[in-house]
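Enquirer: pasting a predicted model and its sequence here:
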Amino acid sequence: MTITITPAASERMRQFLAQTPGAAGVRFGVKRTGCSGFGYVVDLATATGEGDRVLEVDGVPLVVDDKSLPLVDGTVIDFRRQGLNASFVFHNPNATGECGCGESFTVG
């Protein structure tokens, strides 16, 4: 299982974690949504549950549920600022297609 976080994404995640003492980590996974099938989920994990795995990536605890794990294996998480917009960007080798906005993806 490999998930990579760029320095920019790591810094942003650390900022979120610093603002929420006691958080279990950053939840990363997927949910069924969007025009292509799956959408990414990035949120603070207040706790871990059954079926969650905690991966330490560049010192950031990532909480990934067992169902998402095979869909996000190999993903590189980046954080980009463009003008007034800022967002996480995902480079997922498992994605076989994406919607036009890049918010959702399909797997083959």
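Expert: Sure, I can see it. Numbers count the residues shown, from 1 in each chain.
Enquirer: rest of the way, CA atoms for contacts and neighbours
Expert: Noted.
Enquirer: at the geometric centre of the chain, which residue do we find?
Expert: For the chain, the residue nearest the mean C-alpha position is Phe28 (3.6 Å; CA atoms, centre = their mean).
Enquirer: one more structure, for comparison:
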Amino acid sequence: MDIEPVNITTKAIAEVRNIMDNKGIPKDYSLRIGIKGGGCGALGYVIGFDKANDGDITYSQQDIPIVIDKKHVMYLIGLEVDFIEESDARGFSFIKPGEKVS
């Protein structure tokens, strides 16, 4: 694929590698990034591990295979996935330029 709709930061890549290496994620699984919700509610982002499906686009960043449902791509273009590790919060964060944060 020529387009990489989602950028994953170096910190997030390191955490994904850590999870894949230490949590028993099967070798044939990829990082899946997608959306949930919509309609009258706010759009949310999801991240997990899954096998690629026929309706997915696939690409990789720093040797991490990534899959996205083709129907989600238009909502994900420009999204950045980061990993935050602070004293009161730890986890993946999703940043989309120009998107309002409430």
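Expert: Looks like it came in fine. Here the structure is a predicted model, which means the values were calculated and not measured.
Enquirer: distance of the counterpart of the residue nearest to the centre of structure 1 in structure 2 from Ser93 of structure 2?
Expert: The pairwise alignment with structure 2 assigns Phe28 of structure 1 to Ile33, based on TM-score structural alignment. Counting by CA to CA, to the nearest Å, the gap from Ile33 of structure 2 to Ser93 of structure 2 is 12 Å.
Enquirer: got it, and Leu43 of structure 2?
Expert: From Leu43 of structure 2 to Ser93 of structure 2 the distance is 14 Å (CA to CA).
Enquirer: looking at the two, which one has more neighbours?
Expert: Ser93 (14 against 11; other CA atoms under 10 Å).
Enquirer: quick one: the helix or strand hosting the more buried one aligns where in structure 1?
Expert: Counting by DSSP states H and E, the element that carries Ser93 of structure 2 is strand 90-95. Aligned using TM-score structural alignment, strand 90-95 of structure 2 spans residues 86-91 in structure 1.
Enquirer: for stretch 69-77 of structure 2, same thing?
Expert: The aligned range for stretch 69-77 of structure 2 is 65-73, by TM-score structural alignment.
Enquirer: tell me which residues in the longest helix belonging to structure 1 are buried?
Expert: When structure 1 is parsed with DSSP state H, its longest helix is helix 7-19. Across helix 7-19 of structure 1, burial judged by 16 or more other CA atoms under 10 Å covers 9-10, 12-14, 17.
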